[in-house]
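A.B. asks: generate coordinates for the sequence data below:
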Amino acid sequence: MNAASASAATSAADDGDDDDGTVLPPGVVESRNNIIDSEIRAFLLSGGGGREGDVTTYAKSEFRSFFTVWMFLTRLPSPSHIDLHPRYLMRGMSYLPVVGSILGVSCAILHDALQISLGLPSACASIFVVIFGLCLTGCFHEDGLADTFDGMGGWSRSQVLKIMSDSRVGTFGCASLCLYLLAKAQLLGHLGASRWSFMDSSGPGPAILVGQALSRLSAPYLVRTREYVPEHGPKSPFYRYMIEARHILSWSRVSFAIAYSYALSVMFYGPTFAATLLSSVLLVSHLAGNEGDYLLGGVMGDYLGCTICVCEIVVLTLIVSRDPIIETCVAISDALFDAGSSSSSSGDGGSSLHDGHSHNYYSDAVIRRMSTLYGNDRVRPLVNLVFLMTAVKIWCKFVGPPDMYAREDRKKEDDGKED
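C.D. replies: I've put the predicted structure just below:
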């Protein structure tokens, strides 16, 4: 999500520039530095902030906030009096799941029409739906995905930010885009035909709708919980609006986004699986926030778009793998329960716990449980994956030079000592 260009265009329009409405004269942005904080405080205390004022004022403010986000996320028109004011954009971020659900309904209708009415294979219908979604949003989040993965090739934080601000797409960005689009089309194509049923839906239609809504929950959550990294460029001082976003996007508004996303998921998949989907999105968002803190010192527009794409793939993967995941969990439970039962029955009433052999007793019980788990054909690949990830983590932790940011901080300290 590139809020920078939107804010710049809006501020230029407000100042009545003649430079094609996109460039402010020198010194205009800098002159605003001292009034931005006071503007935000006034906004929060006014009817625009939703804290005071009558119902009509509040409703108009919410209307403007919603359609500001609608204009920002989609290429579909908004009412003519709506502009991309950054303060309404930040407040309206709580409506991202709502906008996502509307886009999801549109894509789901197209998929069902192509597959059921026209008889196209599910895989072909999914490809056309992916193209349709890109047209609706103008590749908005996908642009952030490519820029973020390009930036991950940087050797320092300043270099990462410089790469992300470059409009050109590199190898990492191109690869991430191809894999994302391929994975999305393949996952949707694997779901067969849509079946719409209250709390028991299946197929690509409901998956598209829920995936589009839930994935966009990550943006308001990250904006509220993480620092916002200022965009680079000549108008960067103006983007202090974004840095102060957490004071505009309140926890009550984020809670609304979470409640809406969960209610929508319950409507199609029931409360248990809906809780699993919601928890997964929040967990991925939290981990993405940690990675953003490490890479950037917070989050920014492109990084939010990248996280939305990743969360959408996670949601679709869980929907496709729902039955195998349940079977694997049952297999793990049965294996542990059977191993525990056999351990208890093979004991001698607990006397072994008091004859100096308690350590061996518990060690044997753990070994039996692990061997039972590893002997299960469904669980064994998962155990192998856990071992592999653990080994890679240990290797990266203890082998090789220090972390690139640790080296950068050490270099700054050394330069400071020399000065």
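A.B. asks: from now on I want contacts and neighbour counts done on CA atoms only, so please keep to that.
C.D. replies: Fine.
A.B. asks: now Asp415: which helix or strand?
C.D. replies: Element membership of Asp415 [criterion: DSSP states H and E] is helix 404-418.
A.B. asks: and stretch 184-194, how far from the chain's centre?
C.D. replies: Averaging C-alpha positions (Cα atoms, centre = their mean, to the nearest Å) puts stretch 184-194 21 Å from its chain's average.
A.B. asks: give the buried residues for it.
C.D. replies: For stretch 184-194, a neighbour-count test (16 or more other Cα atoms under 10 Å) marks Lys184, Ala185, Gln186, Leu187, Leu188, Gly189, Leu191, Gly192, Ala193, Ser194 as buried.
A.B. asks: just the closest of these to Ser65, please.
C.D. replies: Lys184 (30.0 Å; Cα to Cα).
A.B. asks: from Ile208, how far off is the closest one?
C.D. replies: To Ile208, Lys184 is 10 Å away according to Cα to Cα, to the nearest Å.
A.B. asks: what's in contact with the helix holding Asp415?
C.D. replies: With contacts defined as Cα atoms under 8 Å, 6 or more residues apart in numbering, helix 404-418 is touched by Trp155, Ser156, Arg157.
A.B. asks: distance check, the nearest residue to the first one once chain neighbours are set aside against Val210.
C.D. replies: Setting aside the residues directly before and after it, Trp155 is nearest to Met404 in space (Cα to Cα, 6 or more residues apart in numbering), at 6.6 Å. To Val210, Met404 is 38 Å away according to Cα to Cα.
A.B. asks: emit the PyMOL select command for whichever of the contacts of helix 404-418 are buried.
C.D. replies: Entered in PyMOL, the line below selects the buried ones among the contacts of helix 404-418, by 16+ other Cα under 10 Å:
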select buried, resi 156+157
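A.B. asks: save the contacts of helix 404-418 as TSV, and put in distance to Met164 too.
C.D. replies: Conversion of the contacts of helix 404-418 to TSV gives the following (distance: Cα to Cα, whole Å):
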residue	distance to Met164
Trp155	13
Ser156	12
Arg157	11
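A.B. asks: next, format the contacts of helix 404-418 as CSV and append distance to His286 and secondary structure.
C.D. replies: Listed next are these as CSV, based on distance: Cα to Cα, whole Å; DSSP: H, G, I helix; E, B strand; the rest coil:
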residue, distance to His286, secondary structure
Trp155, 24, coil
Ser156, 23, coil
Arg157, 20, helix
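A.B. asks: this one as well, want them side by side:
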Amino acid sequence: MMEPMEVDHPVRTSLSARCVYQLRLFFVALQFFTRIPIPRWVGFDERWLQHASRYFPAVGIVVALVCALVYVLASLFWNQSVAVLLSMGAGIYLTGAFHEDGFADTCDGFGGGVTEERVLEIMKDSRIGAYGAIGIGLMLALKWMTLASLPSPSVVVALLIVHPFSRLAAISLVWRMNYAKANGKAKPIGQEMSNGEFCIAGATALLPMVLLGLTEWMSWEAIAAGVLLATIASLWLARMFQRRIGGYTGDCLGAVQQVAEVTFYLGILAALAY
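C.D. replies: Okay, here's the model as predicted:
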């Protein structure tokens, strides 16, 4: 008689058992990266985070849907600038400023540290410094201005495309790089990521992009421009991380997500303006 499937090591049993396992991994990722409560039956084991990283872009779709809904509702009562700001606030609250905090810590660490040890020490400090405050302020202002400058229908489309893709950019560091320190908040998802898991993440991130492109809600030129800028920015950051600290940390993942997000918006805006 076939043994029951282990929750932390899926085997080829029934289709329903495999689907339940994948659903559990999605909910674990959702719990880790957002404030959204998950069903009690999911449970939690830190080892599941190792495999739940494949659903990081799927979490981005959930965040994008919430941000888009807030934007649409706010647009009924206020102008676009206010609606965009409220949408951004909803996203920050939903994720607990998880990625913004990582970006600020990365600015502090790489801005104020010279040696690898000093960079990691600064990034570990929960206090925000001048580099972090200035960096996150400029990042949020640029994101707000860029989205507010897009045509109103394009804002919703951009959110649905960019949130999952920017998280794919972040998780690519887990796939191709080594974790830079022995302990940290990203260690459970930073030990390894198989090619198959990255393919699942990639397919999830590209699905909204392909669907919205095929339905002509956004031009392929705008999508390509966003992908190009976000990819260049992510590769530049990955190279800097590798050179300065020999890998990445959880804060580095947040920084890549934020930079990939805003550069994608910039690419869309440039293409639409042209």
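A.B. asks: next, the TM-score between them, please.
C.D. replies: Here the TM-score for the pair of chains, by TM-score structural alignment, normalised by the length of the second structure, is 0.88; 264 aligned residues with a Cα RMSD of 2.3 Å.
A.B. asks: closest one to Glu39 of the first structure out of the contacts of helix 404-418 of the first structure, please.
C.D. replies: Within the contacts of helix 404-418 of the first structure, the smallest distance to Glu39 of the first structure is 30.9 Å, found for Arg157 (Cα to Cα).
A.B. asks: alignment lookup: that closest one to the second structure.
C.D. replies: Superposed on the second structure with TM-score structural alignment, Arg157 of the first structure falls opposite Glu116.
A.B. asks: counterpart of Leu269 of the second structure over in the first structure?
C.D. replies: Using TM-score structural alignment, the partner of Leu269 of the second structure in the first structure is Val320.
A.B. asks: correct me, but its match touches Gln186?
C.D. replies: No - if you go by Cα atoms under 8 Å, Val320 of the first structure and Gln186 don't touch, sitting 10.3 Å apart.
A.B. asks: coming back round to it: tell me which residues touch the match of Leu269 of the second structure, please.
C.D. replies: Listed by Cα under 8 Å, 6+ apart, the contact set of Val320 of the first structure reads Leu187, His190, Leu191.
A.B. asks: could you dump those into JSON lines and include secondary structure and distance to Cys135 of the first structure?
C.D. replies: Shown next, in JSON lines, are those (DSSP: H, G, I helix; E, B strand; the rest coil; distance: Cα to Cα, whole Å):
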{"residue": "Leu187", "secondary structure": "helix", "distance to Cys135 of the first structure": "20"}
{"residue": "His190", "secondary structure": "coil", "distance to Cys135 of the first structure": "23"}
{"residue": "Leu191", "secondary structure": "coil", "distance to Cys135 of the first structure": "23"}
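A.B. asks: Pro230 of the first structure: which of these is nearest?
C.D. replies: For the contacts of Val320 of the first structure, the nearest to Pro230 of the first structure is Leu187 (35.5 Å; Cα to Cα).
A.B. asks: and whichever residue in the second structure pairs up with Cys309 of the first structure, what does it touch?
C.D. replies: Applying TM-score structural alignment, one finds that Cys309 of the first structure aligns to Gln258 in the second structure. Contact analysis of Gln258 of the second structure by Cα under 8 Å, 6+ apart lists His99, Glu100, Phe103, Met139, Ser166.
A.B. asks: ok, Ala74 of the second structure to Leu25 of the second structure distance?
C.D. replies: In this view, Ala74 of the second structure and Leu25 of the second structure are 33 Å apart by Cα to Cα.
A.B. asks: again with Ile134 of the second structure
C.D. replies: 36 Å.
A.B. asks: mind checking which of these two has more residues around it?
C.D. replies: Just comparing Ile134 of the second structure and Leu25: by other Cα atoms under 10 Å the higher neighbour count belongs to Leu25, 24 against 14.
A.B. asks: what helix or strand is that one on?
C.D. replies: Secondary structure assigned from DSSP H and E places Leu25 of the second structure in helix 15-33.
A.B. asks: need the residue closest to the centroid of the second structure.
C.D. replies: In the second structure, the residue lying closest to the centroid (Cα atoms, centre = their mean) is Arg167, at 2.8 Å.
A.B. asks: that one maps to what in the first structure?
C.D. replies: Counting by TM-score structural alignment, the partner of Arg167 of the second structure is Arg216.
A.B. asks: can you give me the helices in the stretch 101-250 of the second structure?
C.D. replies: Secondary structure of the stretch 101-250 of the second structure by DSSP state H, counting those that start in this stretch: the helices cover 116-124, 130-149, 152-176, 187-190, 195-214, 220-245, 250-273.
A.B. asks: reformat these as CSV; add distance to Pro57 of the second structure.
C.D. replies: Converted to CSV, the helices of the stretch 101-250 of the second structure look like this (distance: least, Cα to Cα, whole Å):
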stretch, distance to Pro57 of the second structure
helix 116-124, 25
helix 130-149, 19
helix 152-176, 4
helix 187-190, 14
helix 195-214, 5
helix 220-245, 15
helix 250-273, 11
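A.B. asks: doesn't Tyr55 make contact with the residue nearest to the centre of the second structure?
C.D. replies: No - contact criterion Cα under 8 Å: Arg167 of the second structure and Tyr55 do not qualify, at 9.5 Å.
A.B. asks: Met404 and Val210 of the first structure: who's more crowded?
C.D. replies: Val210 (30 against 13).
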